[in-house]
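Colleague: Fold the following.
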Amino acid sequence: MHLDLPPDLVTFLTGLQTTMNDLKTEVSAIHSHLQAIPAAPVPARQSYSVDEIATLLNKRPYTVREWCRHGQINATKRAERRGGTALWSISADELARYNNEGLLPIHPDRNNRN
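Modeller: Reported below is the predicted structural model:
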């Protein structure tokens, strides 16, 4: 099946095809260049705040604070305070442990080391 198209439309479509081919070549070159750049190392985190853990685990900060308070995850109180209460800090190792093993049994005294 052959369509007879107006000459100006044929010229436009031919130019469009050329432009698309040029863009494809440029994108391919950019892609190759980006693949050649080594990835920047991500600095290892030693600890996370309650809000950061909540975001990473798709939980509410209240839930993570309660886990800390009930000893369901290992956490420590930081020297930093907000509203008279020390803030919790959760280690990167504990985050990995939680991801592999889940919550610990409730043990309210686990994180209350003075």
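Colleague: CA atoms for contacts and neighbours, from now on please.
Modeller: Will do.
Colleague: Nearest the middle, which residue of the protein would you pick?
Modeller: When Cα atoms, centre = their mean is applied to the chain, the residue found nearest the centroid is residue 56 (7.2 Å).
Colleague: One more, so I can put them side by side:
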Amino acid sequence: MNVPEIENRLEKIETLLSELIQQKTQKEWYSTADLAELTGRAEFTVREWCRLGRVTAEKEVDGRKHEWRVSHAEVQRILNHGPRPLILRN
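Modeller: Below is the predicted model of the structure:
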């Protein structure tokens, strides 16, 4: 390889690295506030989705505080397909 080819490849690598740095970091778990922001819904609505099973979520206990957390895969499912339908049980 000659010097211009190396410089060209280096420039491409730097451009790709800059693009990667600018992308949002993917989280493993999202809070109800995060999911509300992503879906454009109120945080109360997202908490209700979790409580009613419309969203697969886990309850995280931190001292006296209990908060829902939603996996990245579930967030992607919600963004693509919406929350599951509400099933009323007698």
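Colleague: For the residue nearest to the centre of the first structure, what is the corresponding residue in the second structure?
Modeller: Using TM-score structural alignment, the equivalent of residue 56 of the first structure in the second structure is residue 38.
Colleague: Could you measure from the aligned residue in the first structure for residue 72 of the second structure over to residue 13 of the first structure?
Modeller: Counting by TM-score structural alignment, residue 72 of the second structure lines up with residue 92 in the first structure. Separation of residue 92 of the first structure from residue 13 of the first structure (Cα to Cα, to the nearest Å) stands at 56 Å.
Colleague: helix/strand/coil for the residue nearest to the centre of the first structure?
Modeller: helix (DSSP: H, G, I helix; E, B strand; the rest coil).
Colleague: do the same with residue 79 of the second structure
Modeller: helix.
Colleague: for it, what are its contacts?
Modeller: 38, 39 (Cα atoms under 8 Å, 6 or more residues apart in numbering).
Colleague: Apply 10 Å and report the result again.
Modeller: 35, 38, 39, 73 (Cα atoms under 10 Å, 6 or more residues apart in numbering).
Colleague: Distance-wise, check it relative to residue 5 of the second structure.
Modeller: For residue 79 of the second structure relative to residue 5 of the second structure (Cα to Cα), the value is 42 Å.
Colleague: Strands along the first structure, start to end?
Modeller: 47-49, 76-82, 85-91 (DSSP state E).
Colleague: Can you give me the buried ones in stretch 76-85 of the first structure?
Modeller: 76, 77 (16 or more other Cα atoms under 10 Å).
Colleague: no no, stretch 70-77 of the first structure
Modeller: So, applying 16+ other Cα under 10 Å, buried residues of stretch 70-77 of the first structure: 70, 71, 72, 73, 74, 75, 76, 77.
Colleague: The second structure: matching residues for that stretch?
Modeller: Residue span in the second structure matched to stretch 70-77 of the first structure, by TM-score structural alignment: 52-59.
Colleague: If anything else comes up later, I'll come back, but that's it for now.
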